[in-house]
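Visitor: Here you go, sequence then predicted model.
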Amino acid sequence: MIITNVENVPGKVIAEHYGLVSGSTVRAKHLGRDFMAGLKNIVGGELKGYTELLAESRAESVERMKTQARALGANAIINIRFSTSSVAQGASELYAYGTAVKLEDSNE
């Protein structure tokens, strides 16, 4: 499955258009991560626990989006985007979306 944030893939043409596909996950903060983040706010530095949480969330959202695209018969998702939102105190949604298409080699 080709996944890209651009509208066209060099050397390929869009043979079929299946429309919007998406995947999301809602994750809550972990008490241990929250404690360590509080300490980092005092001394500064990267909040690695949150970085890992966001990386896991992105991966899960993309996998769910790919599953939806495969079910439609797509072999690519173009023009993908990510969005985040706060759902509840300490919980956030990461939403991935794009356009499911079937790409074929161009004849040029």
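Guide: Received it, and whenever you're ready, just let me know what you need.
Visitor: Only C-alpha atoms from now on, for both contacts and neighbour counts.
Guide: OK.
Visitor: which helices and strands sit right next to the longest strand seen in the chain?
Guide: Counting by DSSP state E, the longest strand found in the chain is strand 12-28. Secondary-structure packing of strand 12-28 (3 or more CA pairs under 8 Å, 6 or more residues apart in numbering; DSSP states H and E): helix 48-72, strand 91-105.
Visitor: take the one below as the second:
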Amino acid sequence: MELSNLDTLPNKTIVKHLGLVQGSTVRAKHAGKDLLAGLKNIVGGELKSYTELLNEARDEAIRRMVQQARATGANAVLNVRFSTSNIAAGAAEVMAYGTAVVVE
């Protein structure tokens, strides 16, 4: 499966447009990690536990988007974008979405 944030793929021709596909996941932070992140916030620096959490969430959202694209018969997803939103205190959704196509 080819993924691109462009609306075309160089040296490829779109032969079929299959529509919007998306994948999402909602993740919550671990209370212990949240406490440590709060302490880190006082002294500054990267909140590595949050970085790791968001990387895992993006990877899962992409996997689910690709799974949906494959189910439509696509071999590429173009115009891939990410969106995040807070769902509840301590929980956030990460969504990956794009246009499923068949390219040659």
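Guide: Ah, there it is. Model, not experiment: these values are computed from the prediction.
Visitor: For the longest strand of the first structure, give the aligned segment of the second structure as residue numbers.
Guide: Using TM-score structural alignment, the residues of the second structure aligned to strand 12-28 of the first structure are 12-28.
Visitor: Touching that stretch from outside, list them.
Guide: With CA atoms under 8 Å, 6 or more residues apart in numbering as the test, stretch 12-28 of the second structure has contacts from 8, 53, 57, 60-66, 68-69, 72, 74, 87, 90-104.
Visitor: Would you list the buried entries among these?
Guide: Neighbour counting over these (16 or more other CA atoms under 10 Å) leaves 8, 57, 60-66, 68-69, 74, 92-103 as the buried ones.
Visitor: what would the helices and strands packed on strand 12-28 of the first structure look like in JSON lines with distance to G19 of the first structure?
Guide: Formatted as JSON lines, these follow (distance: least, CA to CA, whole Å):
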{"stretch": "helix 48-72", "distance to G19 of the first structure": "9"}
{"stretch": "strand 91-105", "distance to G19 of the first structure": "5"}
